[in-house]
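Asker: Sequence and predicted structure, then a few things I'm wondering about:
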Amino acid sequence: MKAYIEMKPKVTLSGGPVRLCDIAVIWAPQELKKSIGNKVILDEIDGRYSIISSTDIMQQYSDTDIAVTGSNCTVVERTESARSSYLLLFFVWTLLFTGSALTIMYFHEDVSMAETQLVIVSMLGNAHPNWFHIPYSIGIGAGMLLFFNRILKKRFNDEPSPLEIEIHNYEKSVEDYVRVADQKNGS
């Protein structure tokens, strides 16, 4: 019997042994799929990342006819248990809120926003710019919501937000780095 295995490029596990069914999609008859899928490939993940290559799998299953497709290695990331800390959440929120407020204020001071708003308001025929500040502030908040493409869990469209794209690029860079570092250490 022949088994086809497509290795996943990256998996995230909470710990414990790594089984073949965790890191690959297996196409085989049901009894063969269960027997090879539940076999432990790696007892414990050393550090935060580990690399499992297709040659490691072929060596462990030398008695079985296996064809490996897809990626030639899988990056296994170990996640630590999530801690819930409201104090940490409050601290991070306060830090981000203060930093972004200061950034907006410094930008407005740098480009002379007060003088600009006075000119705009005087062109509209009113000498008091205070009525202009409220819609302007609401517009900044609405613009940020549109830029990040969501309000809480509701998305405006299927496009990823710039933040999601940056997170994806960062994760791909980490995966590439781990693969290159493993190849250098293995050579």
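Answerer: Arrived safely.
Asker: contacts, neighbours, all on C-alpha from now
Answerer: Noted.
Asker: ok, which stretches of this protein are helices?
Answerer: Ranges of helices in the chain, per DSSP state H, are 20-23, 30-37, 54-60, 86-110, 113-123, 130-148, 162-186.
Asker: Please compare the first structure with the one that follows:
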Amino acid sequence: MADIVYLRMHKKVNIAHKKQLYLEDIAHISSNVSYKKKLELTPIYRITEKDKNILIIDSFLIVDHLISIFPNIEIQLLGYEQTIIHIQNRKKQTNLWIVSFVWLLLFVGTAMTIMNFHYDVSMQQVHQKIYLLLTGVGNEFPLWIQIPYSLGLGVGTLLFFNHWFNKRFNEEPSPLEIEIFNYQQDINQYITYMENDLNDPRNSS
């Protein structure tokens, strides 16, 4: 009777450099066999320069490879059928001048966007009318309304994005993080689809 090995592929794996991939790098293994550690350390693929920065490993190829080495096991696949390997090149040292320029560009662009929005909706006139309703006196620059409003706008933006530099206010993901996650999911699905389409023999000429 064959020994049962449960295999669950990782959805995505980030590799910092070119190296030999072992089974434990791309999948979870659950089994009571005595050679489980040997299974985990089974070489699967060696990353080379030709792989560039994205690699897809299919679970069925893994099953064939493992059965050829361990003929007395039965593999049960769980979860994902493919693992997407993101090969990250060595990070270059951050240029402080470039970071400062990008930060300044974003700051000015954001400020212009906010000012143009407030100009379009006549926010100054709104503040003037609120001041007139509350005090009965007209004032061209109702600063005691405008200053708290500006501070509240900044605080509200921080709370919305749930970040102050690297500090989080709570464990909930921000709307920006959710959008980035959805975008990454779409990219992974597209990569997987294209890989399957290219490897489908029916599509070969």
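Answerer: Good, I have the coordinates. The structure displayed is predicted, hence computed values, not measured ones.
Asker: Could you get me the TM-score between them?
Answerer: Overall, the chain-to-chain superposition scores 0.90 on the TM-score scale (TM-score structural alignment, normalised by the length of the first structure); 187 aligned residues with a C-alpha RMSD of 1.8 Å.
Asker: re the thing from before, make a markdown table out of the helices of the first structure and add mean neighbour count.
Answerer: Compiled in a markdown table, those are given as follows (neighbours: other C-alpha atoms under 10 Å):
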| stretch | mean neighbour count |
| --- | --- |
| helix 20-23 | 20 |
| helix 30-37 | 14 |
| helix 54-60 | 14 |
| helix 86-110 | 11 |
| helix 113-123 | 14 |
| helix 130-148 | 12 |
| helix 162-186 | 13 |
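Asker: With distance to Lys10 of the first structure as new columns, can these be given to me in TSV?
Answerer: Converted to TSV, the helices of the first structure look like this (distance: least, C-alpha to C-alpha, whole Å):
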stretch	distance to Lys10 of the first structure
helix 20-23	8
helix 30-37	17
helix 54-60	13
helix 86-110	28
helix 113-123	47
helix 130-148	26
helix 162-186	8
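Asker: Nearest to Ser14 of the first structure among these would be which one?
Answerer: helix 20-23 (11.4 Å; C-alpha to C-alpha).
Asker: wait, what's in contact with the closest residue to Gly16 of the first structure other than its chain neighbours?
Answerer: Spatially, and ignoring its direct neighbours in sequence, Gly16 of the first structure is nearest to Glu44 (5.6 Å; C-alpha to C-alpha, 6 or more residues apart in numbering). Residues touching Glu44 of the first structure, when contacts are defined by C-alpha atoms under 8 Å, 6 or more residues apart in numbering, comprise Gly15, Gly16, Pro17, Val18.
Asker: Now check the second structure for the residue matching the last one.
Answerer: Using TM-score structural alignment to pair residues, one finds that Val18 of the first structure aligns to Leu21 in the second structure.
Asker: ok, the residue nearest in space to the middle of the second structure - contacts?
Answerer: In the second structure, the centroid-proximal residue (C-alpha atoms, centre = their mean) is Phe181; its distance is 4.8 Å. For Phe181 of the second structure, no residue counts as a contact, taking C-alpha under 8 Å, 6+ apart as the criterion.
Asker: picking up where we left off before, tell me which of the helices of the first structure sits nearest to Ala3 of the first structure.
Answerer: The closest of those to Ala3 of the first structure is helix 30-37. By C-alpha to C-alpha, the value is 7.7 Å.
Asker: quick one: the closest one to the second structure mean distance?
Answerer: Superposed on the second structure, helix 30-37 of the first structure shows a mean distance of 2.9 Å to its aligned residues (mean C-alpha distance after the TM-score superposition for the first structure).
Asker: hmm, back to that, looking for the alignment partner of the residue nearest to the centre of the second structure in the first structure.
Answerer: In the superposition onto the first structure, Phe181 of the second structure corresponds to His168 when matched by TM-score structural alignment.
Asker: No more questions from me, cheers.
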